[in-house]
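S.K.: Kindly generate the corresponding structure for this input.
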Amino acid sequence: MTEPAPINRRFDEDVHFNSVSPGPPRYRTRTEKPVRYFTVVDKEDGAVLGYLWANDEDDAAAWEPREAAGPRAFREGGIWHARLEAAKGRGILPSQALRELLANPEGNKGRALPDSLTNAPNAAAVETLAKGD
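M.R.: Below you'll find the model as predicted:
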């Protein structure tokens, strides 16, 4: 009779997994459902920089930079995105975040255009608007 093979101690121990945090809470960035959005303009010259939209049903909200505004729109988007993340971190609905940001309209180089809150059929419609002239 042969001796049993030695057990590899590595396989004899319990397996442990380290949990990795998914990062800060975020709203979804796509929805096919209707959204509310407002326009953000440059503080100096009034040029449209982009649009901030939200939808409660899909827990979605995002910044859509206006393509024609170039790098200014992308830089300004960081400010509005951070403000959305902070709102999500407080656990508020996207529509509440939108109202809150519209009530406190100042970004870095941009500001929310008063009375610009309106509806769109979905996020893709806002994206199309941002790609237009």
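
S.K.: switch to C-alpha atoms for all contacts and neighbour counts from now on
M.R.: Fine.

S.K.: Return the distance of Glu57 relative to Arg30.
M.R.: Remark: distance between Glu57 and Arg30 (CA to CA, to the nearest Å) = 11 Å.

S.K.: for comparison, sequence B:
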Amino acid sequence: MSSEQPLNSRFAEDLQMKQVAGPATYNRNTDGPVAYLEVADRAGTVIGYVWANDKDGAAGWVVPQGLSPQAVNAGGRWVRALRGGRARELAPTALLTELAQGGNDNEHSHVVPGSRTEAPSLAALKELAAGG
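M.R.: Predicted structure coming up:
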């Protein structure tokens, strides 16, 4: 007889990942136009774009390609601002207005003054961030 214990069948089953709770978030996609702000680091390099669309209740953060790890990490503050705005039940563009007024600026990153503008679509903003 073998001294091995039989494997419990529950350990052999595939796990089904299912999120059951988490922070409220804005929708991450929209087919409509998006208002956006440029966010720069203290050297003036654009490290991302905060965007919003009220019609779809959508908002998010787009990161340009080729950034240093430090610059990418600085974007975490802006992602948290998005979560905080959603938790306070702000409309996406209302949060953008708050951020444009310096509501999330710090010594590492800030909204570029006068950068609020609109892109015809989220895809167009992503293309801009990709350098195209």
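
S.K.: Which of Glu57 and Arg30 of the first structure has more residues huddled nearby?
M.R.: Arg30 (16 against 13; other CA atoms under 10 Å).

S.K.: how about the more buried one, secondary structure?
M.R.: Assigned with DSSP: H, G, I helix; E, B strand; the rest coil, Arg30 of the first structure falls in the coil class.

S.K.: Then the one 3 residues further on?
M.R.: For Lys33 of the first structure, the assignment made with three-state DSSP gives coil.

S.K.: was I right about it contacting Pro121?
M.R.: Yes - between Lys33 of the first structure and Pro121 there is a contact under CA atoms under 8 Å: 6.5 Å.

S.K.: Neighbour count: the two, which is higher?
M.R.: Lys33 (16 against 13).

S.K.: Alignment lookup: that one to the second structure.
M.R.: In the second structure, Lys33 of the first structure lines up with Gly32, judged by TM-score structural alignment.

S.K.: Tell me where the second structure has helices.
M.R.: 69-74, 76-87, 92-100, 122-129 (DSSP state H).

S.K.: so what's Asp133 of the first structure closest to, chain neighbours aside?
M.R.: Among residues not flanking Asp133 of the first structure along the chain, Ala68 sits closest, at 6.4 Å (CA to CA, 6 or more residues apart in numbering).

S.K.: and the one you found, what pairs with it in the second structure?
M.R.: Match for Ala68 of the first structure (TM-score structural alignment): Gly66.

S.K.: State the number of residues packed around that match.
M.R.: Gly66 of the second structure has 11 nearby residues by other CA under 10 Å.

S.K.: In the first structure, what sits opposite Trp85 of the second structure in the alignment?
M.R.: Let me fix one detail, which is that residue 85 of the second structure is Gly and not Trp. That one, Gly85 of the second structure, aligns with Ala87 by TM-score structural alignment.

S.K.: ok, now how distant is that match from Thr31 of the first structure?
M.R.: From Ala87 of the first structure to Thr31 of the first structure the distance is 19 Å (CA to CA).

S.K.: likewise Leu113 of the first structure?
M.R.: From Leu113 of the first structure to Thr31 of the first structure the distance is 23 Å (CA to CA).

S.K.: what's the residue in the second structure that Gly50 of the first structure lines up against in contact with, if anything?
M.R.: The alignment partner of Gly50 of the first structure in the second structure, by TM-score structural alignment, is Gly48. The contact partners of Gly48 of the second structure, taken as CA atoms under 8 Å, 6 or more residues apart in numbering, are Glu38, Val39, Ala40, Trp61, Val62, Val63, Pro64, Gly75, Ala129.
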